[in-house]
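# give the three-dimensional model of this entry:
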Amino acid sequence: MPEKASSRGSGAKKGAPKYQNKFAYTHNRGSKTTKKILAAPVDGLCKRCTDQVMWRKQYRKYKPLTTPKKCVACEQKKVTKAYHVLCDGCANEKGVCAKCMEAEEIVEGHNPKTSQQRVKEQQELEQKLASMRERQRRSYLRKLRRGDIVAADIPDVCNSDDDFEYTDSEGEDEEEDEEEGDGDEE
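Below you'll find the predicted structure:
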């Protein structure tokens, strides 16, 4: 009998990977490396490459450069951003993506927040904190330090008393209503 040949021909696809990233990775809150990685701007890349680098950041696959790399065009150690093959000067000069080197539309800096936005958010935070009660302010700041909430998630609790339960006064009113009702029935 002839030996069995492989059922899969050369170049045939294997199928989906066993483990797929279906949900975002939960970053270590206190890690200095994570803060550095998330704060690093993604610029000088086309849309496709920007999405790839942002995916790496989101799923904790991004590895920052420790030393500058050699630029493919000028052959000097000027590449300081991870996954780039061209330095910023050569990429701007040629008008190409610094990662894939294709002449496509370059996405302008994909830094989540500019300095003006940060200052504006800081001012809004200070205004909201000033309008909160002491107990609410301390509770909010404690949750912020622990990392349970983000600074942008400021609750609008200045005028709401949802946290307080006035059971004493409500309980007395209910007892009075019951007493009046008992007397009418006899």
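# contacts and neighbour counts: CA atoms only from here.
OK.
# which helix is the longest one in the protein?
As assigned by DSSP state H, the longest helix anywhere in the chain is helix 167-185.
# at which residues are the strands of the protein located?
Along the chain, the segments classed as strands by DSSP state E run 45-46, 69-70, 77-79, 106-107.
# winner for burial among these?
With neighbours defined by mean count of other CA atoms under 10 Å, none of the strands of the chain is more surrounded on average than strand 45-46, at a mean of 24.
# list of residues touching that one?
Val96, Cys97, Ala98, Lys99, Glu104, Glu105, Ile106, Val107, Glu108 (CA atoms under 8 Å, 6 or more residues apart in numbering).
# of the residues you listed, buried ones?
Among those, those that count as buried by neighbour count (16 or more other CA atoms under 10 Å) are Val96, Cys97, Ala98, Lys99, Ile106, Val107.
# could you dump the strands of the chain into TSV with distance to Met54 added?
Output for the strands of the chain, formatted as TSV (distance: least, CA to CA, whole Å):
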stretch	distance to Met54
strand 45-46	11
strand 69-70	20
strand 77-79	19
strand 106-107	13
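# sorry, back to before: out of the buried ones among the contacts of strand 45-46, who's nearest Cys49?
Nearest to Cys49 among those: Lys99, at 6.8 Å, using CA to CA.
# any idea how far the closest residue to that closest one other than its chain neighbours is from Glu175?
Leaving aside its chain neighbours, Lys99 sits nearest to His84 (4.4 Å; criterion: CA to CA, 6 or more residues apart in numbering). Taking CA to CA, to the nearest Å as the measure, His84 falls 74 Å from Glu175.
# now show me the structure for the sequence below, then we'll compare the two:
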Amino acid sequence: MSCQRGNIARVRKQKHQNVTTFKNTLHDSSKKTKAINEKEIAEVCKRCQDIITWKVKYKKYKPLSQPKTCTRCHKKTIKDAYYIVCLPCAQSLEVCCKCGKKEEIVSHFSPSKTEQLQALAQLEQEVKALSERKRRAYYRYVDKLQGKKKKKKKPAEGAEDSTVLSDGGEEEAEEEAAAAEDYLKSAREKLEKLKKGIDDDFLDDLDDLDLSDDDDDEWEDEDDDS
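Take a look at the predicted model:
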């Protein structure tokens, strides 16, 4: 950069170039750093998500030592750093948890394993209350969903593949969580349809029936002859 008036653009490259990318776990393998890296960043807009991701990547993230006060309900319900709105208030007002503005939320918190088990148990209880025909239709649909999940997961072959899997363990965990969430959502939608009496197979059978006006005319002709 020159001292010349108006010359604010630097043409040359950075003097000291980085040979390798920065890794926050290179010299720090503590449980705290591991927990920060595994932390889920959700219920925020795209800009706020990028900011928190940068802080985590370059070891600038400072977790809270105690709960923080929400700016909307004024209760100490915030457990995530840099958030100003608690999760219930953000969901009810449809705002970002970090900036508090009405922006598009890029991702939501995935349910925990306990919540998933509770949701599955509740689904089973509701399925038992259905009739035999609807219950079989539900289980056929669930079997198809489970078959799709098994096809997506393929075993690794060779040592090179195993190293790749070990490096992408976090991505696999995220994919499994998303698949489980989609499974619960699809199963719930199917159950609600069966509860309302809307069965896809039954509707397909109705579409296949040919209820034309010619049949009605034939019935009228037979009545006249009689």
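# touching, Lys134 of the second structure and Leu194? I think so.
Yes. Counting by CA atoms under 8 Å, Lys134 of the second structure does reach Leu194; the two are 6.2 Å apart.
# hang on, the earlier thing: between His84 and Glu175 of the first structure, who's got more neighbours?
Using other CA atoms under 10 Å as the criterion, His84 of the first structure and Glu175 rank with His84 on top: 22 against 11.
# state the pair within the contacts of strand 45-46 of the first structure that is farthest apart.
Greatest spatial distance in the contacts of strand 45-46 of the first structure: Lys99 and Glu108, 14.2 Å, computed using CA to CA.
# report the contact partners of the nearest residue to Thr69 of the second structure once chain neighbours are set aside.
Leaving aside its chain neighbours, Thr69 of the second structure sits nearest to Lys76 (4.1 Å; criterion: CA to CA, 6+ apart). Going by CA under 8 Å, 6+ apart, Lys76 of the second structure touches Pro67, Lys68, Thr69, Cys70.
# 6 Å - rerun?
If you count contacts by CA atoms under 6 Å, 6 or more residues apart in numbering, Lys76 of the second structure has them with Pro67, Lys68, Thr69.
# among the residues you listed, which one lies nearest to Val142 of the second structure?
Pro67 (40.6 Å).
# and for the closest one, the neighbour number?
Pro67 of the second structure has 13 neighbouring residues, counting by other CA under 10 Å.
# please name the residues that touch it.
Pro67 of the second structure neighbours (CA under 6 Å, 6+ apart): Lys76, Ile78, Lys79.
# mind doing that once more with 8 Å?
By CA under 8 Å, 6+ apart, the residues touching Pro67 of the second structure are Lys76, Thr77, Ile78, Lys79.
# can you add distance to Lys39 of the second structure and give those residues back as a markdown table?
Below are the contacts of Pro67 of the second structure laid out as a markdown table (distance: CA to CA, whole Å):
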| residue | distance to Lys39 of the second structure |
| --- | --- |
| Lys76 | 20 |
| Thr77 | 18 |
| Ile78 | 15 |
| Lys79 | 12 |
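# which among the residues you listed gets closest to Glu171 of the second structure?
Closest approach between those and Glu171 of the second structure, by CA to CA: Lys79, at 24.5 Å.
# tally of neighbours for the closest one?
For Lys79 of the second structure, the count of nearby residues is 17 (other CA under 10 Å).
# just to check, it is in contact with Leu64?
Yes. Contact criterion CA under 8 Å: Lys79 of the second structure and Leu64 qualify, at 6.8 Å.
# Val85 of the first structure versus the residue nearest the centre of the first structure, what's the distance?
Most central in the first structure under CA atoms, centre = their mean is Gln58, positioned 7.1 Å from the mean C-alpha point. Separation of Gln58 of the first structure from Val85 of the first structure (CA to CA): 22 Å.
# one more: Gly181 of the first structure?
As judged by CA to CA, Gly181 of the first structure and Val85 of the first structure stand 84 Å apart.
# nice, that's everything, thank you.
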